[in-house]
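Based on what follows, work out the 3D shape:
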Amino acid sequence: MKTCLVVDDSKVIRKVARHILETLEFSVEEAEDGRAALAHCENAMPDVILLDWNMPVMSGMEFLRALRRAESGGEPKVVFCTTENDLAHIRAAIEAGADEYVMKPFDRETLHSKLQIVGVA
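Below is the predicted model:
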């Protein structure tokens, strides 16, 4: 079973994402910010990370840069999950190491499609 780490400061978004991912047969873990997500990845690197952009403690971009520098940090696919829709934000995320992005709010079909694009669904 594939594993997904959902990183978002919104408990509601984490709950919705968990529900969708579990229907897609993912084992799901959650983190409320980038620092908690990094700690999780040090213990067990997931197959894919659904990552929020704006979070307290450590933002999605800060987390992504730290992840990609870590040993085995290049392995998980990273899908940014954000309300930021301008091209500059998307380009910055891809340049920092994101594999794909999905706009909030998202539904099952949209998320499934993005996971297929990155090769984990």
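
Only C-alpha atoms from now on, for both contacts and neighbour counts.
Fine.

what about Lys11, distance to Met45?
Noted for Lys11: a distance of 22 Å to Met45, by Cα to Cα, to the nearest Å.

Compare neighbour counts for the two and give me the winner.
Set Lys11 next to Met45 and count neighbours by other Cα atoms under 10 Å: Met45 wins out with 21 against 13.

for comparison, sequence B:
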Amino acid sequence: MKRCLIVDDSSVIRKVAKRILAGPEMLVGEAATAHEAIEICRHEMPEIVVVDSLLPDMDSADLIRRLALIAPEARPHIVLCLCQFDVGRIMRAKRAGAKGYILKPFTRDQLLESFRDFDLAA
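Below is the predicted model:
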């Protein structure tokens, strides 16, 4: 079973993403802050992490870098989630280790498509 962590301060975004992704082949966890995400990943690193670009407690690129340091051998596929297209944020996230990005609000098809490149979608 694949694991995914949704890191977003919006409970609505977390709930929508969880409803889309959760199923018999994907276990989905939630974190409202970067620090909460780090704690979760220290215990068990998911295969996929969806990171909000504007977290209240840490820059998203810093979170992506920290996640890579937790378990370098089990580096997750990280997708940045943005409200609007921002080349600077996307490039900083990619340099930190993100594999791609998705814009909010997203549809079921858009979210699943962002994982198809990783061959991890449920």
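
Now the TM-score, please.
A TM-score of 0.91 describes the superposed chains when it is computed by TM-score structural alignment, normalised by the length of structure 1; 121 aligned residues with a Cα RMSD of 1.6 Å.

separation between Leu111 of structure 1 and Ala44 of structure 1?
Distance of Leu111 of structure 1 to Ala44 of structure 1, given as Cα to Cα: 23 Å.

Who has more neighbours out of these two?
Leu111 (22 against 11).

Mind telling me what element the more buried one is part of?
helix 108-117 (DSSP states H and E).

same check, this time on Val51 of structure 2
Using DSSP H and E, Val51 of structure 2 falls in strand 48-52.

so where do the helices sit in structure 1?
Here structure 1 has its helices, by DSSP state H, at 11-23, 34-43, 60-69, 87-96, 108-117.

Give me the contacts around the strand holding Val51 of structure 2.
Here strand 48-52 of structure 2 makes contact (Cα atoms under 8 Å, 6 or more residues apart in numbering) with 3-9, 60, 76-82.

how distant is that strand from the center of its chain?
Chain-centre distance of strand 48-52 of structure 2: 0 Å, with Cα atoms, centre = their mean, to the nearest Å.

ditto for stretch 21-29 of structure 2
Distance, centroid of stretch 21-29 of structure 2 to centroid of chain: 14 Å (Cα atoms, centre = their mean).

In TSV: the helices of structure 1, plus distance to Leu50 of structure 1.
Shown next, in TSV, are these (distance: least, Cα to Cα, whole Å):
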stretch	distance to Leu50 of structure 1
helix 11-23	9
helix 34-43	11
helix 60-69	10
helix 87-96	13
helix 108-117	10
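
just so I know, which of these lies nearest Trp53 of structure 1?
Proximity to Trp53 of structure 1 (Cα to Cα) singles out helix 60-69 among these, at 4.4 Å.

Check the mean deviation of that closest one from structure 2.
Taken over the aligned residues, the distance from helix 60-69 of structure 1 to structure 2 averages 1.4 Å (mean Cα distance after the TM-score superposition for structure 1).

Would you mind getting the angle between that helix and helix 87-96?
Counting by axes from the mean of the first three to the mean of the last three Cα atoms, to 10 degrees, helix 60-69 of structure 1 lies at 20 degrees to helix 87-96.
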